[in-house]
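> task: produce atomic coordinates for the following.
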Amino acid sequence: MTRSGSNSVMAEDAAAGAEVVFTSLPNGGLVTQVLDSLLDAHPQPRLYIDVSTVSVAEARELASTVRGAGSRFLDAPVSGGIAGAAAGTLAFMVGGVNEDVEEARPLLEVMGKSVTHCGDTGNGQAVKACNNMILAVHQIVLAEAMVLDERLCLEPQAFFDVVSNATGNSWALSVNAPVPGLVEGSPANHDFAPGFAAALMLKDLKLAMQAAEETATGTVLGRIAAEQYADFVDEGHGGQDFSAIINEVRAKR
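Okay, here's the model as predicted:
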């Protein structure tokens, strides 16, 4: 099993002799570049598992290329960020042939607590786009609520104790609380060093908006979230954790 880097030559060396190859790269163009290199260097049949976040169309094009070269392909994007990777609690959403998914499952379960077969190739990416659109909206509305309560003179701990045990709870609060001192391991405790960078959230939101346009789906809140993260990144905050959007909310009156 190999997790490939962005350098194609290094990837070729790392993948030599592997029956299963994992790729995890920032965008579909890089995945295509690395897989093309690997298919040329190692033409023997093998299973390729891409855990990057790319568009549905890109995932399906990659699968077609890999299968045309005599190998097999799964798209298996993840949710959970750096903290989930370190703890082995990632959630994998997998698209591809059932037999290939079952072959890959023991490997994925080493890294994650949840492995869900979502159907055909590209469906993993479809779920990932929807999931991260939800997460972005949650993080923004949580930031708005926490700033509102700050201005109403409510202590953040009291807010957390109530909402984390009430109907307003979410991963954005219970794991990624954007105020220091509430959740151990939250990026807010470390000046918003990224568990999941705002620039990556924006990339995923753009993929979700692309899918919404292609399917003529109304995504009012998703589009608002995409616009807010675009502004946040344009202002130079792309390297911060996406939960740092709370500072943008605080800056607005």
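
> C-alpha only now, for contacts and for neighbours.
Fine.

> go through the strand or helix carrying Asp13 and flag the buried ones.
Assigned by DSSP states H and E, Asp13 belongs to helix 8-15. Under the neighbour-count criterion of 16 or more other CA atoms under 10 Å, helix 8-15 has 8, 11-12, 14-15 buried.

> and that helix, what other elements does it pack with?
strand 2-4, helix 28-41 (3 or more CA pairs under 8 Å, 6 or more residues apart in numbering; DSSP states H and E).

> for the longest one, which residues meet the burial criterion?
So the one you mean is helix 28-41. 28, 30-32, 34-39.

> where is the longest helix in this protein?
Counting residues, the longest helix found in the chain (DSSP state H) is helix 123-151.

> distance from the chain centre to that one, please.
13 Å (CA atoms, centre = their mean, to the nearest Å).

> other SSEs contacting the helix or strand that that helix is followed by?
Using DSSP H and E, the helix or strand that follows helix 123-151 in sequence is helix 156-163. Counting contacts by 3+ CA pairs under 8 Å, 6+ apart, helix 156-163 packs against helix 123-151.

> for the helix it packs on, buried residues please.
Result for helix 123-151 [16+ other CA under 10 Å]: buried residues 123-130, 132-133, 135-140, 142-144, 146-147.

> all helices of the stretch 51-200 of the chain, in order?
56-68, 81-87, 98-111, 123-151, 156-163, 171-174, 198-214 (DSSP state H, counting those that start in this stretch).

> nearest to Pro187, of these?
helix 81-87 (9.7 Å; CA to CA).

> buried sites along that closest one?
Quick answer for helix 81-87 (16+ other CA under 10 Å): 83-85.

> which of the three states applies to Glu235?
helix (DSSP: H, G, I helix; E, B strand; the rest coil).

> that one: what's it in contact with?
Contact analysis of Glu235 by CA atoms under 8 Å, 6 or more residues apart in numbering lists nothing.

> got it, and Gly239?
Gly239 sits in contact with 193-194, 197-199, where contact means CA under 8 Å, 6+ apart.

> wait, a strand at it?
No: Gly239: not assigned to a strand; according to three-state DSSP it is coil.

> just put the buried residues of helix 8-15 in a markdown table and tack on distance to Lys206.
Output for the buried residues of helix 8-15, formatted as a markdown table (distance: CA to CA, whole Å):
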| residue | distance to Lys206 |
| --- | --- |
| Ser8 | 26 |
| Ala11 | 28 |
| Glu12 | 31 |
| Ala14 | 32 |
| Ala15 | 31 |
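
> could you also give me the structure for this second sequence? I'd like to compare it with the first:
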Amino acid sequence: MSALRRALPRLSGACRSARNQQQWAPVRHFSSSPITRANWGFVGLGQMGYPMARNLRAKVPATDSITVYDVNESATRQFAEEASSAGAGTRVTVAKSLQDVSRVSDTVITMLPQPKHVQAVYQEFIAGGLEDARPRLFIDCSTIDVKTSLEVGSSIRVLGHEFVDAPVSGGVVGASAATLTFMLGASDSIVGKAQPILEMMGKRVIHMGEPGTGIVGKLANNYLLAMSNVATAEAMGFGIKLGLDAKKLASLINCSTGKCWPSEVNNPVPGVVESAPSSREYQGGFGVSLMSKDLKLAIAAAELADAKLVLAEPARKLYEDAEAHEDCKGRDFSVVYKYLQLASK
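Sure, this is the predicted structure:
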């Protein structure tokens, strides 16, 4: 965290000041004896947010209520209908505005695509009036840049509320199965309140440190994932072109030192791993545009600390080029394998 503070002294100072000024009195304590009638808010019912919100709804007490919001009205309608068809249980309300969410909720979880969306949503929360006596906990699970996360967190804390960054790893499959890993950036005093909430939507919660460090952890992980995906695509590509059977090559890699998640679980060569997006025309999974975004965010984070990333620029260009290609855009990020094959013709 020291490097982060040196890189962003004003923002970090604002975060510390806001944290020291507030008197945090949680509305609900998480223990073996659940307290009823907690109000939850969830904003962002996309590919990741929808199953996360579904798991949250399934695990909170039936006496609780969940208010959901998304710009895609069909997603919120489907969520409410799904809850209704499930019968008795947690009440679901579709909010007409973001301000409706922040007004009624004790805990608000956001899962949004980009920094600009996070900024816009939290500006609406603040505009809706957060200066009453009821403190709230805001949990942002979006993958955004460090600067934006710290700015948003500071703007929430000065009003007497708490904000933590908790980006996730595990993809759509992990979100659906509630096996996500959350990288939590929060002060020690808030960890005990945030962790039980996150555990309702995932399997692991790793406290990375103070606010902002959850984002740093996620970006470092995704930078490595971006690189290993490219390396796997290249290694598989030249091995196959030199006559190796794709499945045998993957089998070799996966019991040797080259083993990694892109080779074992998300292999980019069609037919090698039947459950991988590559075996269904690269549909589903983690979009190439999202990996391109995360890679840019990782590069920006490294620049804050003046950390040199030797492989970053060529990888960034490769993902951007794949994203722009007609036969690759909108597909899983492993589609870089297909792009490399197309580019070599």
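
> ok, back up a step: tell me the one among the contacts of Gly239 of structure 1 nearest to Asn247 of structure 1.
Taking those together and measuring to Asn247 of structure 1 by CA to CA, the closest member is Ala198, at 12.5 Å.

> give me the number of residues near the closest one?
Using other CA atoms under 10 Å, the number of residues around Ala198 of structure 1 comes to 24.

> tell me how far the counterpart of it in structure 2 lies from Leu98 of structure 2.
In structure 2, the residue paired with Ala198 of structure 1 is Val288, using TM-score structural alignment. According to CA to CA, to the nearest Å, Val288 of structure 2 and Leu98 of structure 2 sit 29 Å apart.

> quick check on the contacts of Gly239 of structure 1: which are buried?
193-194, 197-199.

> trace Phe73 of structure 1 over to structure 2, please.
Match for Phe73 of structure 1 (TM-score structural alignment): Phe163.

> ok, its match touching Phe138?
Yes: using CA atoms under 8 Å, Phe163 of structure 2 is in contact with Phe138, at 4.6 Å.

> neighbour count: these two, which is higher?
Higher neighbour count among Phe163 of structure 2 and Phe138: Phe163, with 28 against 25, using other CA under 10 Å.

> Val158 of structure 2: neighbouring residues, count only.
18.

> how about it: what's its closest non-neighbour residue?
Ala18 (4.8 Å; CA to CA, 6 or more residues apart in numbering).

> just give the number of residues close to that neighbour.
Neighbours around Ala18 of structure 2, by other CA under 10 Å: 20.

> okay but it is in contact with Gly153, surely?
No: the criterion here is CA under 8 Å, and Ala18 of structure 2 misses it with Gly153 at 9.3 Å.

> turn the buried ones among the contacts of Gly239 of structure 1 into TSV, including distance to Gly112 of structure 1.
As requested, these are exported to TSV (distance: CA to CA, whole Å):
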residue	distance to Gly112 of structure 1
Ala193	23
Pro194	20
Ala197	20
Ala198	23
Ala199	24
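
> from those, pick the one nearest Ala59 of structure 1.
Ala199 (20.8 Å).

> for the closest one, which non-adjacent residue is closest in space?
For Ala199 of structure 1, the closest residue by CA to CA, 6+ apart turns out to be Gly238, at 4.3 Å.

> residues near Val92 of structure 2, how many?
By other CA under 10 Å, neighbour count at Val92 of structure 2 equals 21.

> which among the helices of the stretch 51-200 of structure 1 is found nearest to Phe22 of structure 1?
So among those, helix 98-111 is nearest, using CA to CA, at 10.2 Å.

> output the contacting helices and strands for the closest one.
strand 72-75, strand 90-95, strand 112-119.

> so the longest one corresponds to what in structure 2?
Right, strand 112-119 of structure 1. Going by TM-score structural alignment: strand 112-119 of structure 1 matches residues 202-209.

> now that stretch: buried residues?
202-205, 207-209.

> kindly report the same for stretch 148-165 of structure 1.
Quick answer for stretch 148-165 of structure 1 (16+ other CA under 10 Å): 156, 160, 164.

> you'd agree Leu25 of structure 1 is up against Ile49?
No: judged on CA under 8 Å, Leu25 of structure 1 makes no contact with Ile49 at a distance of 11.8 Å.

> which of those two has more residues huddled nearby?
Neighbour tally, Leu25 of structure 1 and Ile49, criterion other CA under 10 Å: the higher count belongs to Ile49, 28 against 20.

> OK, contacts around the residue most central in space within structure 1?
Closest to where the C-alpha atoms of structure 1 average out (CA atoms, centre = their mean) is Ser79, at 5.0 Å. The contact partners of Ser79 of structure 1, by CA under 8 Å, 6+ apart, come to 90-92, 128.

> same deal with Leu202 of structure 1?
Applying CA under 8 Å, 6+ apart, the residues near Leu202 of structure 1 are 226, 229-230, 233.

> returning to that earlier point: how far off centre is the helix or strand just after the helix holding Asp13 of structure 1?
Following helix 8-15 of structure 1 in sequence order, the next helix or strand is strand 20-23 (DSSP H and E). Distance of strand 20-23 of structure 1 from its chain centroid, counting by CA atoms, centre = their mean, is 18 Å.

> strand 20-23 of structure 1 corresponds to what range in structure 2?
By TM-score structural alignment, strand 20-23 of structure 1 lines up with residues 107-110 in structure 2.

> now do the matching stretch: everything it contacts.
39-44, 101-102, 118, 136-142.

> ok, now stretch 104-122 of structure 1?
Contacts for stretch 104-122 of structure 1 (CA under 8 Å, 6+ apart): 55-57, 59-60, 63, 74-75, 84-85, 88-98, 101, 124, 127.

> and what of stretch 127-137 of structure 1?
53, 77-79, 93, 118, 172, 201, 204-205, 207-208, 221-222, 225.

> which of those residues are buried?
53, 77-79, 93, 118, 172, 201, 204-205, 207-208, 222, 225.
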